[in-house]
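>>> Need the 3D shape of this:
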Amino acid sequence: MITADINALAASSAAAFTDYREEMERSTLSETDHKILITRYISQGDYETATFWIDILYAKKSEASFSLFDFAQYIKDLTVVQQYKRISELILSRHLVKKHLVFAYYYINALYHLRMFSVIVQLPIGNLMPSDGLPVRYPDVHCGLEDYLDSLSTDITVIDVMQLNKMVVSLKLFSALMVVYGRTYILLENRDFATRCLTAAFLQDRHCLVAEQLLKKYRLVPTTGSDPCYRLVFKFILDLSIDVIVDFFKDCVLLHANCLHYFQDWKRLFLLAHELVLSFPDHHYSWYVVAVYYFTCNNIAAAKNFINKAALMRRAFGEAWIAYGHILATECENEQALNCYYRAARILPWHYEPKMYIGMQYCRVGVRMAEDFLREASCLKSCDPIVMHERGSYYYRYSKFRTAEQFFHNALLAVVGKEVGLEYANPFLIMSKQIDRFWQPLLSSLGHVSRRLGKYKESIAFHKSVFFYRTATVLHENVLRNIVNLWVMLL
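Next up, the predicted model:
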């Protein structure tokens, strides 16, 4: 018993001595030594240890004197180690949100990462904005409660104001704040406010690639040479950061997955979906590819589940809503498909595809509103042969064969690379041109409309051009039947 007590006492004494020695070593470290330790562990990705030394450094500074500039530097370091919950609580508890732009930015940035979007747009910090006309709420006048809470915060000295203002200029915090607001409004589907915020961010910091990419990606500003936010891609290709390369890679993933679906290559789709889910399980693109894989395999139930997951993970993911509409349309769920296309049209107002699909869906169920949406799609992309083909199909449905023929011919001229509207496509020259089998329905439509107009030889030529494709389909059986009937009529 005595031996056990002696051993316990020795162990506790050794632990106390170790703690005392470590405390002495920490107290002898200078501010530069602390910063070196913080940089080292951040570079290693050890954010937990880096946070510990950030707290130690700020505690030592606070022992001497409290400075709002030192507190701002402390908040900036905590942002690097992603301590967003602590940042929001520290700034809010000191009532500093409306005191200066530095604290407003770090607080709003923390809320964004905590996905508190509705709180962000309600913050009354408009008085901190350097210019008017921004979609930021202003403080209420003579609000007793808010005035009382603001009075509890520490007054900012002249020296602190000067240092904080230098911090705003050197770190371009106004531009960064507008980017956060722009991202928030994109997620809340307020495109007008997002455009104003991101444009302000780009004009204040022309090197802000994030603002430019968001403006282009969501078509918030037309990508023309006269636009102030427009910049040739080739000018900064060599200077792209890793984050931008990842964004471009993910955008290419959608195109790659859609191409694999078109070619019905379900094996590669499976490998791509598997790799993306392992590497990016929290990214909406991964589950989009999974949905495309199941859609390719004709597993509609699983495809609906996963495309719904992708769309809900990011509600401003317009491509997912379009794909959702396609999947629902295959099961003739027309109303639900239309809802998805309408949602995509709100998210992607400068894209012609959602409006075209709305028109196609209305045409499918026999609603004359289809013409309006197809015309809108044509206004956005007048030279697209798919839009021309769909408009021709609409007029063919309502027996306007001359108009349908004109649209079909313009679509074919666009496919073969000739200028639209100058001449009719010569069906006898089409045989000598290599046309992708994707356009088989267009050639078949030309055959049908020519037959309706009594142009039997042209109709036979178009049907033959379809029939010469090797892949046997139901379309080919119909084409062969039409050719036989037309020859009988000519004899």
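
>>> make it CA atoms for all contacts and neighbour counts henceforth
Noted.

>>> Number of residues surrounding M431?
15 (other C-alpha atoms under 10 Å).

>>> Equivalent analysis for D243, please.
10.

>>> One more: F438?
F438 is flanked by 9 other residues according to other C-alpha under 10 Å.

>>> how much space between it and E458?
According to C-alpha to C-alpha, to the nearest Å, F438 and E458 sit 21 Å apart.

>>> Ok, L429 next?
L429 sits 11 Å away from E458, going by C-alpha to C-alpha.

>>> ok, now S465?
Counting by C-alpha to C-alpha, the gap from S465 to E458 is 11 Å.

>>> Have a look at L429 and E458 and say which one is more surrounded.
Comparing L429 with E458 by other C-alpha under 10 Å, the one with more neighbours is E458, at 19 against 9.

>>> now the helix or strand containing the more buried one: how far from the chain's centre is it?
Using DSSP states H and E, E458 sits within helix 456-467. Centroid separation for helix 456-467 versus its chain: 44 Å, with C-alpha atoms, centre = their mean, to the nearest Å.

>>> How about stretch 198-211?
Centre-to-centre, stretch 198-211 and its host chain are 17 Å apart (C-alpha atoms, centre = their mean).

>>> May I see the buried residues of it?
Burial within stretch 198-211, assessed by neighbour count using 16 or more other C-alpha atoms under 10 Å, is assigned to L198, T199, A200, A201, F202, Q204, D205, C208, V210, A211.

>>> which stretch of helix or strand covers the nearest residue to the last one once chain neighbours are set aside?
Put plainly, it is A211. Nearest non-adjacent residue to A211, counting by C-alpha to C-alpha, 6 or more residues apart in numbering: L198, 5.4 Å away. Using DSSP H and E, L198 falls within helix 191-204.

>>> now for that helix, which elements pack on it?
helix 173-187, helix 209-217 (3 or more C-alpha pairs under 8 Å, 6 or more residues apart in numbering; DSSP states H and E).

>>> Following up with a second sequence; could you model it the same way so I can compare the two?
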Amino acid sequence: MEQHRLESSLQLLQGKIYEAMDNRTLAAECYKKALRLDVFCYEAFEALVKHQMLSREAEEELLNSLSQGSASEGQLVKVLYATKVKKYDKPEPLDVPPELHSLRENLDVATAIAERCYYNCDYKRCYEITSSVLNKDPFHTDCLPVHISCLMELGKSNALFYLAHRLVDLYPESAISWFAVGCYYFLNGKADAARRFLSKATVLDQVFGPAWLVYGHSFAVENEHDQAMAAYFKALQLMKGCHLPFLYIGLEYGLTNSTKLAERFFNQALAIAPHDPFVLHELGVVAFQSQDYAAAKNLFENALNILGVEDLTILPEKWEPLLNNLGHTCRKLRKFTEALEYHQHALVLSPQNPSTLAAIGFIYSLTCDWAKAVEYFHKALGLQRYV
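Purely as a prediction, here's the structure:
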């Protein structure tokens, strides 16, 4: 047993050396060997899951291959490690045996559940969990990236400013501090300033994947496709088990009219996160562009169903394109009544969108309701002269 632990420590050290040399494939192999030699080598396990080095299948295979000691030890290891993997599964109450009941209050376990909520687009619940964790431990290093990402999704710029300010004051040499600052500026539409701070975060921690993703966003919003792609590919290299780099690379290919490449990356994202509405939406866009309107409608509706909202008018504004795309697809399928409903719902989410008004006017013209068609075209032209 001692011999195995010694060999495990050596494999862990070798993995860290490979990771420092930017050879993540060999680093991952060393970390896996370290875990197989000593199931309690948590540092190796954390390196694999924190930096998302493994695919979902590889994570499950690794968990199943781990040899455990006594029954009680094995149960503890199984519960703790299982919370850290399967990030894309639906968040469920933690199933722990009575003797491990205290784990329910564990902050690491709570953070893992919050991460599942985030990847399942339940940002409100994710925010509640991460806020609770940070109230107990204000600088929980695993929780902070999830919390910061959640603040961005919910548009809470004031809370993000306050958190970033505190982090920079206390940890000026930490990548997470400058990541928070960069996210704040990006959220407020200052891409150039965001880039400066995100670049600093990537210098302080070159394997910090989230910083590379937002760094890519800062170029993407300014239509700097090549630089955005370079950042996303770097994130992909660092986060092989995460679907987000695949999604954003696909988006950039789509914007440059490389539809086939876009579809390939979206499908890879879907293989990792089969219930992500953003991925389904983008695949629907690809199907629409390929004039496969029935498939597009199916994909858009699947995305909408995953959001699980009965009243479409209470959706966040970010889903307005999904409702409009459903409207366009229904129009192509000559389902005009259904198309109008979707466009009207989209109009509630974004009332001053001239494209939506023009789309409604177009449907009325197709149904020969000329008076309403003219009314909506006038409204659209009043907001934007060239729609």
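
>>> Put one on top of the other, what's the TM-score?
TM-score for the superposed chains, counting by TM-score structural alignment, normalised by the length of the second structure: 0.71, backed by 308 aligned residues with a C-alpha RMSD of 3.0 Å.

>>> how much space between the counterpart of E353 of the first structure in the second structure and A191 of the second structure?
Matched by TM-score structural alignment, E353 of the first structure corresponds to L244 in the second structure. From L244 of the second structure over to A191 of the second structure the distance is 20 Å, taken as C-alpha to C-alpha.

>>> Could you report the neighbour count for the residue nearest to A114 of the second structure when sequence neighbours are not counted?
Closest residue in space to A114 of the second structure, ignoring its immediate chain neighbours: C126 at 4.6 Å, by C-alpha to C-alpha, 6+ apart. Counted by other C-alpha under 10 Å, the residues lying close to C126 of the second structure total 25.

>>> Helix, strand, or coil at C126 of the second structure?
Counting by DSSP: H, G, I helix; E, B strand; the rest coil, the backbone at C126 of the second structure sits in helix.

>>> swap in the one 4 residues further on?
On the three-state scheme (three-state DSSP), T130 of the second structure is labelled helix.

>>> just checking, it touches T111?
Yes. If you go by C-alpha atoms under 8 Å, T130 of the second structure and T111 touch, sitting 6.5 Å apart.

>>> between those two, what contacts are shared?
Listed contacts common to T130 of the second structure and T111 are C143; contacts here mean C-alpha atoms under 8 Å, 6 or more residues apart in numbering.

>>> ok, Y395 of the first structure - contacts?
Neighbouring residues of Y395 of the first structure by C-alpha under 8 Å, 6+ apart: F401, T403, A404.

>>> if I line the two up, what does it land on in the second structure?
In the second structure, Y395 of the first structure lands on A287 (TM-score structural alignment).

>>> Relative to L280 of the second structure, how far out is that match?
Using C-alpha to C-alpha, we find A287 of the second structure at a distance of 10 Å from L280 of the second structure.

>>> The aligned partner of S218 of the second structure in the first structure: what's it in contact with?
Residue pairing (TM-score structural alignment): S218 of the second structure is matched to I327 of the first structure. By C-alpha under 8 Å, 6+ apart, the contact list for I327 of the first structure reads F295, I300, A303, K304, A337.

>>> what number of residues lie near the residue mapped onto the second one from the second structure?
What it means is I300 of the first structure. With TM-score structural alignment as the criterion, the equivalent of I300 of the first structure in the second structure is A191. Counted by other C-alpha under 10 Å, the residues lying close to A191 of the second structure total 22.

>>> Please name the nearest non-neighbouring residue to A191 of the second structure.
Looking at A191 of the second structure with C-alpha to C-alpha, 6+ apart, the closest residue is S218, at 5.0 Å.

>>> In this structure the residue nearest to A114 of the second structure contacts Y119, no?
No. With contact defined as C-alpha under 8 Å, C126 of the second structure does not reach Y119; the gap is 9.3 Å.

>>> Following superposition onto the second structure, what is the mean distance for the helix or strand harbouring H448 of the first structure?
In the assignment (DSSP H and E), H448 of the first structure maps to helix 440-452. On superposition with the second structure, the mean distance recorded for helix 440-452 of the first structure (mean C-alpha distance after the TM-score superposition for the first structure) is 1.2 Å.

>>> what range in the second structure does that helix sit on?
Using TM-score structural alignment, the partner range for helix 440-452 of the first structure is residues 320-332.

>>> Can you give the distance of the matching stretch from its chain's centre?
23 Å.

>>> Provide the contact partners of that stretch at residue level.
So stretch 320-332 of the second structure is contacted by 281, 285, 288, 293-294, 296-297, 300-301, 304, 336, 338-343, 345-347, 349-350, 356, 359, 363 (C-alpha under 8 Å, 6+ apart).

>>> Give the equivalent position in the first structure for E153 of the second structure.
Aligned by TM-score structural alignment, E153 of the second structure pairs with Y262 of the first structure.

>>> separation between that match and C197 of the first structure?
The spacing between Y262 of the first structure and C197 of the first structure, counted by C-alpha to C-alpha, is 38 Å.

>>> Compare these two (neighbour count), which wins?
Under the criterion of other C-alpha under 10 Å, the comparison of Y262 of the first structure against C197 puts C197 first, with 26 against 12.

>>> and the more buried one, what pairs with it in the second structure?
Per TM-score structural alignment, C197 of the first structure is aligned with C30.

>>> Tell me who's in contact with the closest residue to A370 of the first structure other than its chain neighbours.
Sequence neighbours aside, G359 is the residue nearest to A370 of the first structure in space, at 4.0 Å (criterion: C-alpha to C-alpha, 6+ apart). Going by C-alpha under 8 Å, 6+ apart, G359 of the first structure touches M369, A370, E371, D372, F373, L374.

>>> How about L145 of the first structure?
L145 of the first structure sits next to no residue when contact means C-alpha under 8 Å, 6+ apart.

>>> Helix or strand for it, just tell me which one.
helix 144-151.

>>> start and end residues in the second structure for that helix, please.
Under TM-score structural alignment, there's no match for helix 144-151 of the first structure.

>>> Next, the buried residues of the helix or strand just after that helix.
Going down the chain from helix 144-151 of the first structure, the next helix or strand is helix 158-171, by DSSP H and E. Residues D160, L164, M167, V168 are the ones in helix 158-171 of the first structure that count as buried (16+ other C-alpha under 10 Å).

>>> Most widely separated two among those residues?
Spatially, the most separated pair among those is D160 and V168, at 12.2 Å (C-alpha to C-alpha).

>>> wait, L307 of the second structure sits on H275?
No. Using C-alpha under 8 Å, L307 of the second structure makes no contact with H275, being 9.7 Å away.
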